[in-house]
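**Student:** test case, fold it:
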Amino acid sequence: MNSNWKQLFEILHKPERLIIGLMSGTSLDGLDIALCAVNGSGPATKLKVLEFTTVPYSIEFKREVKAIFSRRDADLQMVCLMNEKIALQHAELILDTLETWGRIPAEIDVIASHGQTIFHAPLALHGIPDYPNATLQIGDGDHIAVKTGIITIADFRQKHLAAGGEGAPLAVYGDYLLFSKQGEDRIMLNIGGIANFTYLPADQDASKVFSTDVGPGNTMMDQYIQQHYPGLYFDEHAAIASTGTVNEALLTALLTNEFLNADFPKTTGPELFNLGYLSRAQELSGTLALNKEDVLATLCACSAKVILTAVQKCFGVTATPHIYMSGGGMHNPLLVNMLKSGLPKAKFRTTADLGINPDAKEAVLFALLANETLVGEKTDFGKREGVPSIRMGKICLPD
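**Tutor:** Below is the predicted model:
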């Protein structure tokens, strides 16, 4: 038997698998690396996070990724080169991190790599007739597998597209298995560059579960900071935005977009919500001369509003869902206070209350998806558009 398949066969029959989950988001702050011990599969999955770290990217590496990120005019040669370079960089960070943790590659069964999204183009966003939903994550899985010597499962989003989805968000598949609870309506709210959530009904009926993007999370705030405050990548603890005042005219213009009124599930990205979007909103509202603090405060209010509107669309204004937060936006006290004020009866927590470090959650979810690729049976999410009942990921062998 081929030695790779023999190794896979042995992994499939282990009572517990050690899986490294990787996540590099649109914020480009660094690589999240989560080492997970996973038992079972499907609703019987038991997962424990053994180690977690975020390795910051260098300024030069961020610059290289940004040169091709969310750009229609990206240099095709650089896209090709960065596909390999990102993978090699991630592999090096994994090996360094394993050494820091006192572990060796031979201990790890599988790496689950999300890759780096550089462009997201669902039909609802690109609007080009006769062309399908599309998305592109780079950071080739074969390069990671060969450099680390560890079987790597990568490129998860393409199967979602092939089965009729929009390629995002994928959190529904892991959230349902890890976090559903009988008798408790839950919203698993992730505030990354784009804000998204998974709805988990109290009756645990998988056919009612869905994940959806809702609109901008941190992306426009971070882009604005990087443009106007050299040396800063984000507004830490909302120190700048908290000194500003929300401008209602600008806020109204920011909230005027077809995507924000579209039905769930839906997906978007920085391809829509970016500084060009902000500039157009300022022109429409006559706020081009607005001071920077007020712009940031208004961008924060915009993110809060799209999240609040989406939750209220699911549950109503007087709803009392349990909302478990993750992602960088949960560290923004101004944003969190706006959410709590807008949903005073909701119970806000983080996934730490469910035993998962909220900063690690997305990396953990990809470890879980890899486990399902290996040993899981398909969970039936019904026939709803955008939530195909599938297993995802391509298996990349070390040799």
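**Student:** every contact and neighbour count from this point should use C-alpha atoms.
**Tutor:** OK.
**Student:** ok, which stretches of the protein are helices?
**Tutor:** All helices of the chain, identified by DSSP state H, fall at 3-12, 59-66, 76-100, 123-126, 141-148, 157-162, 171-179, 219-228, 248-254, 258-261, 275-285, 292-315, 333-342, 361-375.
**Student:** my read: S326 touches A195, true?
**Tutor:** No - with contact defined as Cα atoms under 8 Å, S326 and A195 do not form a contacting pair (10.0 Å).
**Student:** name the residues contacting each of the two.
**Tutor:** Common contacts of S326 and A195 (Cα atoms under 8 Å, 6 or more residues apart in numbering): L189.
**Student:** tell me which of the helices of the chain is the most buried.
**Tutor:** For these, ranked by mean neighbour count under the definition mean count of other Cα atoms under 10 Å, the leader is helix 361-375 at a mean of 26.
**Student:** mind putting the helices of the chain into JSON lines with distance to D235?
**Tutor:** Converted to JSON lines, the helices of the chain look like this (distance: least, Cα to Cα, whole Å):
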{"stretch": "helix 3-12", "distance to D235": "44"}
{"stretch": "helix 59-66", "distance to D235": "17"}
{"stretch": "helix 76-100", "distance to D235": "26"}
{"stretch": "helix 123-126", "distance to D235": "28"}
{"stretch": "helix 141-148", "distance to D235": "33"}
{"stretch": "helix 157-162", "distance to D235": "30"}
{"stretch": "helix 171-179", "distance to D235": "26"}
{"stretch": "helix 219-228", "distance to D235": "7"}
{"stretch": "helix 248-254", "distance to D235": "19"}
{"stretch": "helix 258-261", "distance to D235": "24"}
{"stretch": "helix 275-285", "distance to D235": "16"}
{"stretch": "helix 292-315", "distance to D235": "9"}
{"stretch": "helix 333-342", "distance to D235": "11"}
{"stretch": "helix 361-375", "distance to D235": "22"}
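**Student:** sequence B follows; please return its structure for comparison with A:
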Amino acid sequence: MNSQIEKLYHIANQKERRILGLMSGTSLDGLDIALCRVHQSGSRTRLSLEKFTSVSYDDSFRMQIRAVFAKRQIDQQTWCGLHALVGKTHAQLVKETLQQWDIASSDVDLIASHGQTVYHAPQRLTGDRCFPNSTLQIGDADHIAYDTGIITVSDFRQKHIAAGGEGAPLAAYGDYLLFTAEAENRILLNIGGISNFTFLPQKTSNTKAFASDIGPGNTLMNQFVLEHFDLEMDKDAQIAKQGAIDRRLLEVLLSAPFFAEGFPKTTGPELFNLTYLKTAQAISGTSALAPKDVLATLNRFTAQVIANAIRNVTKDLQDVHIYVSGGGLHNPLLMKNIRASLVDLPVSSFGMLGLDPDAKEACLFAVLANETLVGSPRHVKRIKDAPEVCMGKISLPY
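**Tutor:** Now for the predicted structure:
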């Protein structure tokens, strides 16, 4: 027997696994690295976060990814090279982080690598029925496994698509296993580049849980400040706070057919990008609007889209609580706008549930990797429209 297969067998038979979750989102800001202990599986899953850090990408690496990110036409040699480069870069960041933590690679059972999303193409977004739903995350896991010496589970979204899903969002799986409450209906809102939420009905409910994309999170604001202010983000909403909301532009931004579609659904920067904004400005006659006013309007747009979605899901429910994670949690104007639109509902940091909100997504992929090894499709049978599958591909170090 291959010694690595034997090792994998022993890891699967442990009651607890030490898993390093890696997550890099559509904001392209860097790599989240979460060292987790994951106990048991399914409804018995328990997760404890040992260590967490977020390592920023350097500007040159970020620009290389942007060369293929959410673009229909790319240079194939660049894409091919980036698939390997992202894998090797993530492996190097893992090794450096473990060294800083004084943890040997041999003390980590698995790496759970999400990869770097570069294109998301469900049929509902593309309208192209010639191809099935598809999505692409680069960062080859064989490079990660070989360079770190740690068995790596990756490419989680493909099994979801193969089984009839859209490949996103996957948060429902981990959220359902870890955070379903006895007597509280929960909305776990994540505001990354794209905003999404998981709806977790209380355990006594006959309603099924589900996760769905909502629309833009930080992506439009980030793209706009990069183009107009040469900044990666509007830190603390310093620019948006100086602007005024333009109701004409806001109304057109809110008119996309995507927002009228039922849940669950997926989207990405392929739809919500600067072209979408400029088209809305042309329609609303606001192309000459001051940049600070555009940014203020984009901030309110994101908040309104989120509030509308939550209202839609919770309109007939009592005992609802919203818990927020992701980069948008750190945008004070965005959070103020969300709370103002949901004034009768409690909105809290996800940290109230006992887990660092910035680490949440990386931790959830550690849970998915745990399910790859020791889970069962029946563990998620109470998630609406979710393929009952265990996701992830396994790469051995040698």
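**Student:** for T135 of structure 1, grab the count of nearby residues.
**Tutor:** Other residues near T135 of structure 1 come to 17 when the count uses other Cα atoms under 10 Å.
**Student:** does it really touch P122, like I thought?
**Tutor:** Yes - the criterion here is Cα under 8 Å, and T135 of structure 1 meets it with P122 at 7.1 Å.
**Student:** what separation do you get for I111 of structure 1 and N357 of structure 1?
**Tutor:** 19 Å (Cα to Cα, to the nearest Å).
**Student:** oh, I was asking about L47 of structure 1
**Tutor:** Per Cα to Cα, L47 of structure 1 is found 12 Å from N357 of structure 1.
**Student:** so for those two, which residue has more residues nearby?
**Tutor:** For L47 of structure 1 and N357, the more surrounded residue by other Cα under 10 Å is L47, and the numbers stand at 21 against 17.
**Student:** for the closest residue to T266 of structure 2 other than its chain neighbours, what are its contacts?
**Tutor:** Take T266 of structure 2 and drop its neighbours on the chain: the residue closest to it by Cα to Cα, 6 or more residues apart in numbering is D213, 4.9 Å away. Residues near D213 of structure 2 by Cα under 8 Å, 6+ apart: A168, P169, I194, S195, N196, F197, P264, K265, T266, T267.
**Student:** same question, S70 of structure 1
**Tutor:** I118, F119, H120, P270, E271.
**Student:** ok, of the residues you listed, which one's closest to T379 of structure 1?
**Tutor:** H120 (25.7 Å; Cα to Cα).
**Student:** now the equivalent of the closest one over in structure 2: how far from K71 of structure 2?
**Tutor:** If you follow H120 of structure 1 across to structure 2 using TM-score structural alignment, you land on H120. Per Cα to Cα, H120 of structure 2 is found 10 Å from K71 of structure 2.
**Student:** go on, T267 of structure 2?
**Tutor:** 14 Å.
**Student:** neighbour-wise, which of those two wins?
**Tutor:** Of the pair T267 of structure 2 and K71, T267 is the one with more neighbours under other Cα under 10 Å, namely 25 against 12.
**Student:** so the more buried one sits right up against Q123, yeah?
**Tutor:** No - look at T267 of structure 2 against Q123 with Cα under 8 Å: they stay out of range, at 10.4 Å.
**Student:** so what sits against both of T135 and P122 of structure 1?
**Tutor:** Taking Cα under 8 Å, 6+ apart as the contact criterion, the residues that touch both T135 of structure 1 and P122 are G167.
**Student:** wait, V110 of structure 1 sits on T148?
**Tutor:** No - taking contact to mean Cα under 8 Å, the distance of 10.4 Å between V110 of structure 1 and T148 leaves them out of contact.
**Student:** count of residues packed around the closest residue in space to V387 of structure 1 that isn't next to it in sequence?
**Tutor:** Spatially, and ignoring its direct neighbours in sequence, V387 of structure 1 is nearest to G165 (6.2 Å; Cα to Cα, 6+ apart). Residue neighbour count, defined by other Cα under 10 Å, stands at 25 for G165 of structure 1.
**Student:** swap in the one 3 residues further on?
**Tutor:** Burial of A168 of structure 1 is recorded as 26 neighbouring residues (other Cα under 10 Å).
**Student:** separation between it and E271 of structure 1?
**Tutor:** 14 Å.
**Student:** ok, now F315 of structure 1?
**Tutor:** Here F315 of structure 1 is placed at a distance of 29 Å from E271 of structure 1 (Cα to Cα).
**Student:** pull the contacting residues for the residue mapped onto M392 of structure 1 from structure 2.
**Tutor:** The criterion is TM-score structural alignment: under it, M392 of structure 1 has M391 as its aligned partner in structure 2. Shown here is M391 of structure 2, whose contacts under the criterion Cα under 8 Å, 6+ apart are D155, F156, R157, Q158, K159, H160, L368, A369, E371, T372.
**Student:** quick check: the farthest pair among these?
**Tutor:** When the contacts of M391 of structure 2 are compared pair by pair using Cα to Cα, the two farthest from each other are Q158 and E371, 15.3 Å apart.
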